[in-house]
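Colleague: Okay, predicted coordinates and the sequence, questions at the end:
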Amino acid sequence: MSEIDESIVEHLAELARIDLSEVEKSDFTKQLSSILEFFSKISELDTEDVKPAYHALDLVNVMREDIVEESLPQDIALKNAPEKEDGAFKAPRIV
């Protein structure tokens, strides 16, 4: 992995449109170097016999049973609406 220096941190700060003090640049340089060092250690691991984990759980399309239940009465649902029209919520036009 390539080394992180302050010029890279300055470039990242510019891309993120943030201003960093000299202390912050120094701190971020050390932190990013440490992170890249950790990735180097991870890439050294032998993963030859490890199956890819596409999902954390082996569950596919788990759905609940669809049960019809009594809903909220219209008058209670509209009770605190700032504006209503013909028994429905009235919202400002967005288009």
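Modeller: Sure, I can see it.

Colleague: alpha carbons only for contacts and neighbour counts from here, please
Modeller: Will do.

Colleague: In terms of helices and strands, where is Glu24?
Modeller: helix 22-43 (DSSP states H and E).

Colleague: Next one for the comparison:
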Amino acid sequence: MQIDKDTLHKIAHLARLEVKPEEEAPLLKSLESVLSWMEQLDELDTTDVAPLTHISAEINVMREDVVGNHLPREQALVNAPSQDGTYFRVPKVIE
């Protein structure tokens, strides 16, 4: 499939890309290469292939939520630039 410079600029605009004039030729060649590969894939017979909805059959594989060692509050607040004995003090950001 052939792509002209106008189509390249439309694609770049939609993708919010700035394409410099010296980048046009390599991009056109690259896009044509990708599209020709897609045309080859389009020739495959996929009538008996079920649609893929998930890449993996795994569901919510997560680690156990186990309480471990933690830093005591006093030690965590030692190097704080500003604290009130219980919490870190930070500048107000919402009025």
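Modeller: Cool, got the structure. Treat the numbers as computed from the prediction; the structure is a model and nothing was measured.

Colleague: Would you mind listing the outside residues contacting the helix or strand following the helix holding Glu24 of the first structure?
Modeller: With elements assigned by DSSP H and E, the helix or strand that comes after helix 22-43 of the first structure is helix 74-77. Judged by CA atoms under 8 Å, 6 or more residues apart in numbering, the contacts made with helix 74-77 of the first structure from elsewhere in the structure are Gly87.

Colleague: Superposed on the second structure, what's the mean shift for helix 74-77 of the first structure?
Modeller: Using mean CA distance after the TM-score superposition for the first structure, helix 74-77 of the first structure ends up 1.8 Å from its aligned counterpart in the second structure, as a mean over the superposed pairs.

Colleague: what's the spacing between that helix and its chain's center?
Modeller: Relative to the mean C-alpha coordinate of its chain, helix 74-77 of the first structure is positioned 36 Å out (CA atoms, centre = their mean, to the nearest Å).

Colleague: What of stretch 34-51 of the second structure?
Modeller: 25 Å.

Colleague: So which residues make contact with it?
Modeller: Applying CA under 8 Å, 6+ apart, the external contacts of stretch 34-51 of the second structure come out as Met1.

Colleague: can you name the residues of the first structure that that stretch overlays?
Modeller: With the alignment judged by TM-score structural alignment, the segment of the first structure matched to stretch 34-51 of the second structure spans residues 35-52.

Colleague: first to last residue in the matching stretch, what's the distance?
Modeller: Using CA to CA, to the nearest Å, one end of stretch 35-52 of the first structure lies 23 Å from the other.

Colleague: Also stretch 46-58 of the second structure?
Modeller: Here the two ends of stretch 46-58 of the second structure are set 25 Å apart, with distance taken as CA to CA.
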